[in-house]
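>>> no sequence for this one, just the structure:
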């Protein structure tokens, strides 16, 4: 249930828009997977990321402070696991010597792998949960039940992020068609390097 006035709803969607266009570790992973295995792999990574965000929205709706107070000790280790996972993916992409195939069938391989990668990388960043906990309540009507409003606003946020992440995935996936095998391999290594940078950034973030 969303109780926002039209002007407030426009402001909320606008805020989501500006947040969505700023690339982060998840977007880097989406682009890397799309370049390596095609747009379908990128879109499946988007799906995994949105599953993680939906779970975060549910956490916010159920009571962010209570959950964080109970699980704050675990967030630090979850963050490190996610950072290590990003570093591993980046390392594998850089050291891959088998080359990349332009075969359309390549894009439908590893469906579960792409979804899991998107989920793990997004879920491993506790600051995303803290952000949702700080952002969504700003648009809630205090006189009404909070949980349905949080879920409604969370779904709008997911929709906006899905659209822009999907654009990244499709654009990157289609770009690979215009690259030679050698250039595609170079892009793959660049993407792997960016993932390593993203994993390092995530690991160096302070404990929440």
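Happy to help now that I have it. Just so you know, these numbers come straight off a predicted model, no measurement behind them.
>>> can we go C-alpha only for contacts and neighbour counts from here?
Noted.
>>> residue 38 contacts residue 175, correct?
No - counting by Cα atoms under 8 Å, residue 175 is not a contact partner of residue 38; they are 9.0 Å apart.
>>> neighbour-wise, which of these two wins?
More neighbours surround residue 38 than the other of residue 38 and residue 175, with 29 against 15 (other Cα atoms under 10 Å).
>>> which residues are in contact with that one?
Contacts for residue 38 were tallied using Cα atoms under 8 Å, 6 or more residues apart in numbering; they are 104, 106-107, 172-174, 176.
>>> residue 97: which of those is nearest?
For the contacts of residue 38, the minimum distance to residue 97 (Cα to Cα) is 16.3 Å, reached by residue 106.
>>> what about that closest one, neighbour count?
By the criterion of other Cα under 10 Å, residue 106 has 15 neighbours.
>>> list the contacts of it.
If you count contacts by Cα under 8 Å, 6+ apart, residue 106 has them with 37-38.
>>> repeat the analysis, applying 10 Å as the threshold.
36-38, 40-41, 100 (Cα atoms under 10 Å, 6 or more residues apart in numbering).
>>> repeat for residue 84
Counted by Cα under 10 Å, 6+ apart, residue 84 has contacts 78, 90, 121, 196, 199-200, 202-203.
>>> second structure follows, compare the two:
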């Protein structure tokens, strides 16, 4: 059982980390502005669900593979980069559509949720980050370390989801206002596409 002081310290650190600029928060921000707050919240839920994969990887020692194997790390990051390029292509494609066509091609909430999961689990740096971060707050003297890792992972997911939800609500309002302006929706999609492409390049050239 984790001590209260440890939980408070971990929750504080996790909240600050969730607020730090990064691929996930940019993903939530752009998708909320272009698709609305509800879509952003569903994507945030998908991103946080993806953290289950990384938490399990740390608990079972699988994350060490991404840290020590250049091949495994490269394969996963290139899959992630390719997926981001696909999202960039889809965003630019939406930007070329009329408002009527865009409304007809809206993704379902399930598709958005899956998009969030894929975005998260195809970033090997998250597993490596968790491998370095989570064990710092464990203590073998107070219980099973694997159980503590899963508890910490769940707390991190909760903190991230709260932060991402608040960002989704704010960004959704801004996006709703902006989309009412002339060509506002097209501009939002182009911005999203540019950010996805930039994140893809960054991920492709990132190192451990």
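Okay, I see it. Keep in mind it's a predicted model, so treat the numbers as computed, not measured.
>>> TM between them?
Overlay of the two chains. TM-score (TM-score structural alignment, normalised by the length of structure 1): 0.86; 203 aligned residues with a Cα RMSD of 2.4 Å.
>>> on the three-state scheme, residue 22 of structure 1 is what?
coil (DSSP: H, G, I helix; E, B strand; the rest coil).
>>> counterpart of residue 34 of structure 2 in structure 1?
Superposed on structure 1 with TM-score structural alignment, residue 34 of structure 2 falls opposite residue 36.
>>> surely its match meets residue 90?
No - contact criterion Cα atoms under 10 Å: residue 36 of structure 1 and residue 90 do not qualify, at 11.7 Å.
>>> the strands in structure 2, which residues?
Using DSSP state E, no strands are found in structure 2.
>>> state which helix of it is the longest.
helix 145-179 (DSSP state H).
>>> please name the nearest non-neighbouring residue to residue 122 of structure 2.
residue 80 (4.5 Å; Cα to Cα, 6 or more residues apart in numbering).
>>> rewinding a little: find the residues that touch each one of residue 36 and residue 90 of structure 1.
188-189, 191.
>>> which residue lies nearest the spatial centre of structure 1?
Centroid-nearest residue in structure 1, with Cα atoms, centre = their mean: residue 26, separated by 3.7 Å.
>>> and the gap between that residue and residue 6 of structure 1?
When distance is defined by Cα to Cα, to the nearest Å, residue 26 of structure 1 is 31 Å away from residue 6 of structure 1.
>>> one step back: export the contacts of residue 38 of structure 1 to a markdown table and tack on distance to residue 162 of structure 1?
Listed next are the contacts of residue 38 of structure 1 as a markdown table, based on distance: Cα to Cα, whole Å:
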| residue | distance to residue 162 of structure 1 |
| --- | --- |
| 104 | 23 |
| 106 | 23 |
| 107 | 19 |
| 172 | 15 |
| 173 | 16 |
| 174 | 18 |
| 176 | 21 |
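>>> which residues in structure 1 form helices?
Taking DSSP H, the helices of structure 1 run over residues 6-20, 25-37, 39-95, 111-123, 126-135, 146-175, 181-204.
>>> residue contacts, the alignment partner in structure 2 of residue 18 of structure 1?
Using TM-score structural alignment, the equivalent of residue 18 of structure 1 in structure 2 is residue 16. For residue 16 of structure 2, the contact set (Cα under 10 Å, 6+ apart) comprises 10, 159-160, 163.
>>> thanks a lot, catch you later.
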